[in-house]
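Colleague: okay, here's the prediction I keep looking at, along with the sequence it came from:
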Amino acid sequence: MSLLLLLLFSAQAMAQDLVSKNEIEELQLQAINDTAFTLRTVTEAGNLIKYSGTMPLRINGELQDASFTEGETVFSLAERAELVQVSANLGTHTLARLYQLNPEEQRGVEEFPMWLSILPPLIAIVLALIFREVLLALFAGIWVGGFVIYGLSAKSLFTGLLAVGDTFLMEALTDSDHVSVIIFSMLIGGMVAIISKNGGMAGVVNLLSRYAKSAKSSQLVTWVLGVAIFFDDYANTLIVGNTMRPVTDGHRVSREKLAYLVDSTAAPVAAIAFVTTWIGAELGYIKDAAVKLGIQEGAYSLFFHSLEYAYYPVLTLIFMLMLILMNRDYAAMHHAEVRARETGAVTAASLDRAGQQKQEQEMAEFEPIDATRTRAVNALLPVLTVIGGTLVGLLYTGYSPDVWADASIGFLRKLSITIGDSNSYTALIWASLGGVIVAIALTISQGIMRLSETMESLVVGFKTMLPAILILVLAWSLAAVTQELYTAEYLTSLLSGNVSPYFLPEITFFLAAAIAFSTGSSWGTMAILYPLMMPAAWYVCQQQGFSVEETMPIMYNVISVVLAGAVFGDHCSPISDTTILSSLASGCNHIDHVKTQLPYALTVALVCNLVCTNLSALGVHWALVYGIGAAILWGVIRVLGKKNEEAPVPATASVLD
């Protein structure tokens, strides 16, 4: 009887000691030494909660199952770190805490508010909104990050500033992949300048311009050219707009419509094509985030799969094509087209002289040195060299004899594995270098330019890429700061339990659109959001218990909508560089361009997010989603659009002629 009472008493005592993870209110860290720590589960008042059992912890980014006994567990770091970040999965929610080593504190560590980890990117976004300067905003974000990392003291304010140069920027510039992106971007910029100056690009444009015999066909040729000149949005905008302007003027197509066609083919095509000045940066952001998350799939493969969800760029191109073929427009664009068709006034008012001078200055570097020698082959061969060289380089660097010898794997799967395992940076450098060499050889061998002039054009091309490269370097530095502050873990702790993973693509799209609209920079938007939203999506899916197979479609979607939202915001923004260049190259009043393009961009964006993204979340196949989205856009044009009558005679004069 005594033994039974003793057992009952012991069982009651054990039951009292059993604590659910949901009862844990706080985590308390104590330093044993620089690399060993004790973690305790406590109440908000600091009283020990005697939890015993395993608990998933993410310690400085590393996921592990920690075994707690009486509310305590011990863990060690591989090396000393200034900051220790701990995230605990408590089932219904996540606790995320940030600590800094401080021997003067009683426990050897000092707890920082975890919201400080979001401060650097938040500062970057806010300053970009206020000053509309992405470079300044990114620099300030890095500085604030250094201030937090080094202790939030007066000294760390100065130390953080120095760390911008000697730590974060140096790390960004010494990363081999980052250097590869810089080299590739500069080489592509140089090639574009050479093939523009030697008349090759003008030759391609002239070749297609022969088919422009009416208002509809001239718009169609403009669309085809915009898609064909896919490798650089700046080159696309400046070359297509300036070259097609006389053609569309002759058929009474408004400058507003021309600017829309130029602007809305430039970034979408450059963003989703495989060989562009964008691809290096996109792959860089994707690869950096994927490596940190432990995703085995290669950056090129991730990008390729994300195209299944690239609704905005793809449907924008389809929407433009339907507008042209149906010969319909609506809202402000229809009024502009009616004005041009009926009166021959292709623009509402004369472009101011300052705008004309700026346009001429922009175009001077891209105009052929000899207008009588515009051979399309001088552009086609270098471009084909880049395309073919990239494909060969991807296959060569990713080739595995074991994969191709495996009879159980289909050809397309083998190709996907090969490209996924390839070194895309090496392939892009090989290809772009080959393109530059071919462009130089063609130019000099035909006597179009002397060697010195060709080299000058090459350097001009390098210079055109410098603003983008500066954004890249600062963006990589900010990404390193957010990694060291574990910003993604903090976002996860906010989102977990509150946001379904299926809503993350829509949230990401509108966030990207807001940033791009306010800053006018697609590249700056990608720089800020890729390092944040990819880890956030991954961790939120983990918290919801998703398998890797369930997580990856959401990850592909998030990768895609960062880009899509950036392009959409860029289209709507009056301060976007491509929007401004489109207005200038097309000879259109800038505000008129923004006002006429905005309804079209909003139409496509709403269909993509209210329909396409939700259908994807329901598991509808991507091909069917594209079809449904295109059908809805066709219906919108049919209902809202009004017919544009063909001009009975060509315009005899242009406002700018």
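Modeller: Yep, it's here.

Colleague: please make it C-alpha for all contacts and neighbour counts, starting now.
Modeller: Will do.

Colleague: what helix or strand is the residue nearest the centre of the chain located in?
Modeller: Centroid check for the chain by Cα atoms, centre = their mean gives M526 as the closest residue, at 3.4 Å. According to DSSP states H and E, M526 maps onto helix 522-543.

Colleague: what is the helix or strand following that helix packed up against?
Modeller: Sequence-wise, the next helix or strand downstream of helix 522-543 (DSSP H and E) is helix 548-572. On a contact count with 3 or more Cα pairs under 8 Å, 6 or more residues apart in numbering; DSSP states H and E, helix 548-572 meets helix 255-272, helix 299-306, helix 311-326, helix 504-519, helix 522-543, helix 577-586, helix 590-607.

Colleague: make it 6 Å
Modeller: In terms of contacts (3 or more Cα pairs under 6 Å, 6 or more residues apart in numbering; DSSP states H and E), helix 548-572 is packed against helix 299-306, helix 504-519, helix 522-543.

Colleague: can I get those helices in JSON lines including distance to S87?
Modeller: Output for these, formatted as JSON lines (distance: least, Cα to Cα, whole Å):
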{"stretch": "helix 299-306", "distance to S87": "27"}
{"stretch": "helix 504-519", "distance to S87": "20"}
{"stretch": "helix 522-543", "distance to S87": "11"}
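
Colleague: S616: which of the ones you listed is closest?
Modeller: In terms of Cα to Cα, the element of the helices and strands packed on helix 548-572 nearest to S616 is helix 504-519, at 10.2 Å.

Colleague: list the contacts of the closest one.
Modeller: 128-129, 132, 522, 525, 558, 561-562, 565-566, 568-570, 573 (Cα atoms under 6 Å, 6 or more residues apart in numbering).

Colleague: and the comparison structure, right after this:
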Amino acid sequence: MELSWTSLLPSLLAIVFAIITRKVLLALIGGIILANLLLFWPSPSATGQGVLLSSGTTLVDPGNMLVWFFTLGIGALFGVLEKGGTFRQFVNKLEQKQWVESKRQARMMTWVLGVVVFIESNVTIMISGTTSRPVYDRLGISREKLAYIVDSTCAAICILIPLNAWGAFNLTLIADQGVQQPLWVFIQSLAFNFYAIFAVLLALLVAWFDWNIGPMKTFERNAVPNTEPSRVADNNGANKPGPQPDQSKLSSGTWVVLASLVSLIVMVPLMLLVTGNGVLVEGDGTLSVFIAIYTALGLAVIGTLATGSAGAAKVIQYALQGAWNILPLAVILWLSITLGGLTRELGTGEFLAAALDGSVSIWMLLPLIFVLAAITGFSIGSSWGTFAIMLPLAIPIAMSLGLPAAPFIAAAISGGIFGDHASPISDTTIIASMASGTEHIDHVWTQLPYALLAGAGATIAYAITGAML
């Protein structure tokens, strides 16, 4: 069809509707319907058939089927670990260790945990937050400082070391845009993911030098050491020392969690080598993550049964509950791939490239994409949803202008991380507050100055990168 400004409408509708309603699913559905209206106008029946055909084709595509199953698999994995009790045993075991005796060591321990455990942002946050909190309380470090280091490190590192669901999610979106060697291009984009890089480095700076800005100064000033042992209330309301956990169960639960997480870390690069005939960047990323997740799930199920933490029926129930909880993510991915295919048919990327040619300087494109992605991520509180909306818009612009796709991919992803990081309605922000045991709004306000500082640095870096293209 002839290129027209109307080709922008489906993507714009998805962005604006998602911002206003914070409902990514409805925004993507609206974009799909509008795209088919533009393709088949003025035939209502053809429009309806187009909606069903485009969605159905994406759903049953053999390559996409692996994505749906590994997405549900990772939900099942963490459902078994969390509900089955082994994760709680793992956390209790770590809480008993007192390897850290100074404030700097405590802050650095949290930062290192966030870097090393890069499997999934929310899981990393829970591990780092719950294991560090007793140490912070004992040494007199504010829980707001803990929440900031946990949130800034865990979410950012998961996108910089994408051997996880985030990596496979974005790799699928990139490949769906027709990018040649999508895995290699995705790896190249990591060097341009400026917000994530700056956020991790800034968290390291804060952890080492205890640099406090904005509201964080007040919370750090008011933090006092807590040397009293943990206590619980009995049936009469009186406080007494908490029960001592079974040491044998703590040890067995720890090994189950470690085996599952380590298998995830090891299996992804191993399978990339296998599927790539010895060449990592030529491996099948989706298949590799799929095999790694179900290997870890198998280990988690067997380990949970072996420790006696739960019976077979309960383990199956926990796996199904975990898969159900993550089902919306699989649906978002499905709809985003569908919308991305429709925008290509409409020629959105080609039109944008023609419209921007000569009217917007090249150096401005990357900052614009970064800021738009940040606004979207902040408003909807979902980095996944932002990736789904922004990548199908950013990549065609680069390809149409004959520019490398990696910086544009990075700008869209980096903006989504920034917006999600600063958003008070983000799941990672909320979980960081819960894991650290702090008031949610306190975490939001103490973290925001650091996020804005890293965001400003990223905007400047994208402008410089754009000038060099």
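Modeller: Now that the structure is in, tell me what you want to look at. This is a predicted model, so every value here is computed, not measured.

Colleague: ok, which of the helices and strands packed on helix 548-572 of structure 1 comes nearest G151 of structure 1?
Modeller: Per Cα to Cα, nearest to G151 of structure 1 of those: helix 522-543, 22.7 Å.

Colleague: who's in contact with the closest one?
Modeller: By Cα under 6 Å, 6+ apart, helix 522-543 of structure 1 touches 289, 475, 479, 488, 492, 496, 501, 516, 566-567, 570.

Colleague: if we go to 7 Å?
Modeller: With contact meaning Cα atoms under 7 Å, 6 or more residues apart in numbering, helix 522-543 of structure 1 is reached by 121, 134, 285-286, 289, 293, 471, 475, 479, 488-489, 491-492, 495-496, 501, 504, 512, 515-516, 551, 555, 558-559, 562-563, 566-567, 570.

Colleague: can you tell me which of the residues you listed are buried?
Modeller: Buried members of those, scored by 16 or more other Cα atoms under 10 Å, are 121, 134, 285-286, 289, 471, 475, 479, 488-489, 491-492, 495-496, 501, 504, 512, 515-516, 551, 555, 558-559, 562-563, 566-567, 570.

Colleague: to which residue of structure 2 is the residue nearest to the centre of structure 1 aligned?
Modeller: Under the alignment (TM-score structural alignment), M526 of structure 1 pairs with F387 in structure 2.

Colleague: what lines up with L452 of structure 2 in structure 1?
Modeller: Under the alignment (TM-score structural alignment), L452 of structure 2 pairs with L602 in structure 1.

Colleague: and what of M126 of structure 2?
Modeller: Looks like M126 of structure 2 aligns to L238 there (TM-score structural alignment).

Colleague: now its match: which helix or strand?
Modeller: Using DSSP H and E, L238 of structure 1 sits within helix 233-250.

Colleague: buried sites along that helix?
Modeller: For helix 233-250 of structure 1, burial by neighbour count (16+ other Cα under 10 Å) applies to 233-245, 247-250.

Colleague: I448 of structure 1 in helix, strand or coil?
Modeller: Following DSSP: H, G, I helix; E, B strand; the rest coil, the label given to I448 of structure 1 is coil.

Colleague: what of K240 of structure 2?
Modeller: Recorded secondary structure, K240 of structure 2: strand (three-state DSSP).

Colleague: what about the helices in the stretch 51-200 of structure 1?
Modeller: Along the stretch 51-200 of structure 1, the segments classed as helices by DSSP state H, counting those that start in this stretch run 119-131, 134-149, 154-163, 170-174, 176-197, 200-209.

Colleague: kindly reformat those helices as TSV containing distance to L323 of structure 1.
Modeller: Compiled in TSV, the helices of the stretch 51-200 of structure 1 are given as follows (distance: least, Cα to Cα, whole Å):
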stretch	distance to L323 of structure 1
helix 119-131	33
helix 134-149	34
helix 154-163	52
helix 170-174	44
helix 176-197	30
helix 200-209	20
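
Colleague: which position in structure 1 pairs with V281 of structure 2?
Modeller: Correspondence of V281 of structure 2 to structure 1, assessed by TM-score structural alignment: G420.

Colleague: actually N164 of structure 2, not the one I wrote
Modeller: Per TM-score structural alignment, N164 of structure 2 is aligned with T276.

Colleague: and what of F198 of structure 2?
Modeller: In structure 1, F198 of structure 2 lines up with L315, judged by TM-score structural alignment.

Colleague: got it, and S361 of structure 2?
Modeller: Under the alignment by TM-score structural alignment, S361 of structure 2 pairs with S500 in structure 1.

Colleague: what's the neighbour count on that match?
Modeller: Look at S500 of structure 1: counted by other Cα atoms under 10 Å, it has 13 neighbours.

Colleague: separation between it and L494 of structure 1?
Modeller: To L494 of structure 1, S500 of structure 1 is 12 Å away according to Cα to Cα, to the nearest Å.
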